[in-house]
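# Have a look at this fold, sequence not included:
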């Protein structure tokens, strides 16, 4: 399960970066903001998984 969540975090981060870049390219502030939000969500998920790993060992 943890690997799945880690992969999901990386996917969210990558998707967020792509959205943010696309938003900047076309001048769409909403898309840029959505991209940043998705990156933050991925960052939070990754931090949660790292914390869980620390307490497992």
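Received, thanks. Every value quoted in this text rests on a predicted model; they were computed, and no experiment measured them.
# From now on I want contacts and neighbour counts done on CA atoms only, so please keep to that.
Fine.
# for this protein, longest helix please?
In terms of residue count, the longest helix belonging to the chain (DSSP state H) is helix 29-56.
# Which secondary structure elements does that one sit against?
helix 2-26 (3 or more Cα pairs under 8 Å, 6 or more residues apart in numbering; DSSP states H and E).
# Below is an additional structure, to be compared with the one above:
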């Protein structure tokens, strides 16, 4: 996995946590759900990259 892709996924996760927290503070359910969705997207990106890493290990 490239460091760049992992950094993007981590940034997306942090962005989601901030948005979810802002939604919790303001009571905005839209921000809460969008923040959770961004965190889920980041988790999927990390998983995809982990699979790529494992596949590369097998091929190498």
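Happy to help now that I have it. Just so you know, these numbers come straight off a predicted model, no measurement behind them.
# TM value for the aligned chains?
The TM-score (TM-score structural alignment, normalised by the length of the first structure) is 0.94; 57 aligned residues with a Cα RMSD of 1.1 Å.
# before we move on, the earlier item: what span of the second structure is the longest helix of the first structure aligned with?
Mapped onto the second structure using TM-score structural alignment, helix 29-56 of the first structure covers residues 29-56.
# what about the matching stretch, how far off from the first structure?
Superposed on the first structure, stretch 29-56 of the second structure shows a mean distance of 0.4 Å to its aligned residues (mean Cα distance after the TM-score superposition for the first structure).
# Check which residues of stretch 20-35 of the second structure are buried.
Residues 20, 21, 22, 23, 31, 32, 33, 34, 35 are the ones in stretch 20-35 of the second structure that count as buried (16 or more other Cα atoms under 10 Å).
# Name the nearest residue to the corresponding residue of the first structure for residue 9 of the second structure, ignoring sequence neighbours.
If you follow residue 9 of the second structure across to the first structure using TM-score structural alignment, you land on residue 9. Excluding the flanking residues, the one nearest residue 9 of the first structure by Cα to Cα, 6 or more residues apart in numbering is residue 42, at 4.3 Å.
# now swap in residue 10 of the first structure and tell me
Excluding the flanking residues, the one nearest residue 10 of the first structure by Cα to Cα, 6+ apart is residue 42, at 6.4 Å.
# I appreciate the help and will end here.
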